[in-house]
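Participant: For reference, the sequence and a predicted model appear below.
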Amino acid sequence: MSRHDLGHPALPEERRRDVRRAVRLEVVSLGYLLTCVAVVAATMGNSQAMKAAWIEDLLSLIPPTAFLVAVRVARKPPDPEHPYGHHRSVATGHLVAAVALLTMGLYLLYDNVTKLVTAEHPSIGTVQLLGVTFWQGWLMVAAMVYTGVGPVILGRLKLPLAERLHDKVLHADADMNKADWMTAGGAVLGVIGIGLGLWWADAVAALAISVSVLRDGWRNVRHAVDALVDARAHTVDDTEPHPLNEAARQRLAELDWVREVGIRVRDQGHVFHLEAFVVPHQEQVGVAQLEGAAHLLEELDWKIHDVVVTVVSELPEGKVFVTRGDNRS
């Protein structure tokens, strides 16, 4: 039973404001990233590090696009074909972004290791601008500064929103944005290395960027797959089980008619589906008691969307997380 009647939850006003702000940030991110792609493409020359940075900028377009699509799809109400709603669109978007990251990380790793082994010597020439001739590397460095500063600011703005909305696509995007300064810094070192005659510096910098992309891709694929195969609900950064797992168990264990309780919490995207299995002290449990228990769980947090409370004679072995009641008679 659920206060939402298995429908789309009405977000608190504060969370609705967070969604609107997140959408605006992602639209700004897409516009900014498109300019970054154009700037780097116009200045990268023969630098492998610049090429890797350009490809990463292209990849950075995927998470904000996935977020905007997922938010729109998640608003759809449940229907007979989708009785749980469309909240899993968030997890699907997370997986799409993660697979793209992992694939490109593998490609960049192979490409740059090959360049390093074959000892390719990239060169950076000169350009003429407004009647002044200068080394093209300075244009490359300026492009990397432009592409490195913006994402750091955007990432810091997105991260708290991702945590409050429990949106893993937004969180992955914020992580990528925050790490972009490393990509830009690596590319700058590679370009300067070429200017100093260190041909290998460019390939090494590009290799470091590819390892960063590969690491982010693998971590996000693993977490996205866990969510889709109904792993226990975790925090938005997937570092630990979500506190609502324990909070829900404790809330029901405090009821005087509860002897044992087991909880299953499934991450549906922005919201959780919670199943509670209760072993009561007495044989008869009324509808009012079950409705009261469900209401207590729903009051814990807006993310608890669908709640099912079931009375059982014993807890299903190995399928729930157990908290003992007070054994009050």
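Facilitator: Sure, I can see it. Being a predicted model, the structure only gives us computed values, none of them experimental.
Participant: from here on, contacts and neighbour counts on C-alpha atoms
Facilitator: OK.
Participant: all strands of the protein, in order?
Facilitator: 126-129, 132-135, 258-267, 272-280, 304-311, 321-324 (DSSP state E).
Participant: Could you find the closest non-adjacent residue to residue 116?
Facilitator: residue 203 (5.8 Å; Cα to Cα, 6 or more residues apart in numbering).
Participant: mind checking which of the strands of the chain is nearest residue 78?
Facilitator: The closest of these to residue 78 is strand 304-311. By Cα to Cα, the value is 11.9 Å.
Participant: so what does that closest one touch, helix or strand wise?
Facilitator: Packing partners of strand 304-311 (3 or more Cα pairs under 8 Å, 6 or more residues apart in numbering; DSSP states H and E): strand 272-280, helix 287-298.
Participant: And the strands of the chain: which comes nearest residue 63?
Facilitator: Once the strands of the chain are compared by Cα to Cα, strand 258-267 is nearest, at 19.3 Å.
Participant: What helices and strands are in contact with the closest one?
Facilitator: Strand 258-267 packs on helix 243-253, strand 272-280, strand 321-324, going by 3+ Cα pairs under 8 Å, 6+ apart.
Participant: try this one side by side with the last:
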Amino acid sequence: MEIYSNLRAGEKGAWLSIGTYIFLSAMKLIVGYLGASAALKADGLNNTTDIVASIAVLIGLRISQKPPDRVHRYGHLRAETIASLIASFIMMVVGLQVLSTSIRGMFAPIQEAPSSLTAVVALFSAAIMYVVYRYNLALADKINSSAVRAAAYDNRSDALVSIGTAIGILAAIFGFPIIDIITALLVGLIIIKTAIEIFWEAVVTLTDGFDTEETETLRKLIAGVEGVIQITDLKGRSHGNMNFIDVTVTVNPYLNVIESHKISDQIEATVQHFNPYCIALVHIEPHFIPSATDSP
């Protein structure tokens, strides 16, 4: 199926992120330690959490490619969501560690200004992460992968964090060493914020939360299908980058089975035209109009 080939293509983005983060985190931690920059070391720790998150995405993509079986009738598409949930916990722990180290540093700041090399490394890292962001975003658009798109946005936030780190380091070099520690504090907060966002998105997906705007759009499209008189129920849930829609519509009660089935097929085609990665499960009911004798 096309969805599984897309998941395999999405692994390229995960591998690119993993390789880039391993290289950058090692460089930042080493240079940050030798160059006495708390902000660069915090940024390096941030990238270590990104390695874990990218590995989680990779594992999730691998498991998601398993076809449906006797136990998992809908397949294993939610595996990447579970992996993201686990990664969010790891990111939270690292973010709290960076915060703790930064707060202790504010009460006993090191007066030594960081090396100018640390600022160069931060800016170099920002440029690299922006290139990775553009690649993963293009890949996500091509294969319509929400997981790869989330990884791309994480790449972009890391580029912004590195720019902020460079600014803090330059301020410390020019005589404001406390700015370097404050920047490390902000990096810790960004790590925690990202962890909370990933956690919340995963929880919403796993508890069958669904985008209300997309629901209303689908409602209007389905209502416009010829033969549909009324939509009595419409709900959806997400499995990875696939959406499953359950819709109940009423039709003319005097239609035969073949005519009703054609309406069902048209609804499914309309939904897939709107979103190729959306499957509609349609239930047809006869439309009942109360007569005067039905009134109490």
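Facilitator: Done, it's in. What you see is a predicted model; the values in this text were computed from it and never measured.
Participant: Can you give me the TM-score here?
Facilitator: With the length set by TM-score structural alignment, normalised by the length of structure 2, the two chains reach a TM-score of 0.83; 282 aligned residues with a Cα RMSD of 2.8 Å.
Participant: follow-up on the earlier one: what's the residue nearest to residue 116 of structure 1 aligned with over in structure 2?
Facilitator: Residue 203 of structure 1 maps onto residue 181 in structure 2, with residues paired by TM-score structural alignment.
Participant: if we can go back for a sec, got TSV for the strands of structure 1, with distance to residue 174 of structure 1 too?
Facilitator: Below are those laid out as TSV (distance: least, Cα to Cα, whole Å):
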stretch	distance to residue 174 of structure 1
strand 126-129	36
strand 132-135	34
strand 258-267	20
strand 272-280	22
strand 304-311	24
strand 321-324	32
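Participant: Save the ones you listed as TSV, and put in mean neighbour count and distance to residue 11 of structure 1 too.
Facilitator: As requested, these are exported to TSV (neighbours: other Cα atoms under 10 Å; distance: least, Cα to Cα, whole Å):
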stretch	mean neighbour count	distance to residue 11 of structure 1
strand 126-129	11	54
strand 132-135	11	55
strand 258-267	23	17
strand 272-280	22	13
strand 304-311	20	10
strand 321-324	18	28
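Participant: Correct me if wrong: residue 75 of structure 2 contacts residue 63.
Facilitator: No. Residue 75 of structure 2 is beyond contact range of residue 63, at 9.6 Å (criterion: Cα atoms under 8 Å).
Participant: if we can go back for a sec, for the residue nearest to residue 116 of structure 1, grab the count of nearby residues.
Facilitator: Using other Cα atoms under 10 Å, residue 203 of structure 1 has 31 other residues around it.
Participant: One more: residue 229 of structure 1?
Facilitator: Neighbour count of residue 229 of structure 1, defined by other Cα under 10 Å: 10.
Participant: What lines up with it in structure 2?
Facilitator: Per TM-score structural alignment, residue 229 of structure 1 is aligned with residue 207.
Participant: Between the helices and strands packed on strand 258-267 of structure 1, which one is closest to residue 292 of structure 1.
Facilitator: Here helix 243-253 is closest among these (Cα to Cα), at 10.1 Å.
Participant: If you count contacts, what does that closest one end up packed against?
Facilitator: On a contact count with 3+ Cα pairs under 8 Å, 6+ apart, helix 243-253 of structure 1 meets strand 258-267, helix 287-298, strand 321-324.
Participant: residues touching the residue mapped onto residue 171 of structure 1 from structure 2, list them.
Facilitator: Per TM-score structural alignment, the equivalent position to residue 171 of structure 1 in structure 2 is residue 149. The contact partners of residue 149 of structure 2, by Cα atoms under 8 Å, 6 or more residues apart in numbering, come to 136, 137, 140, 141.
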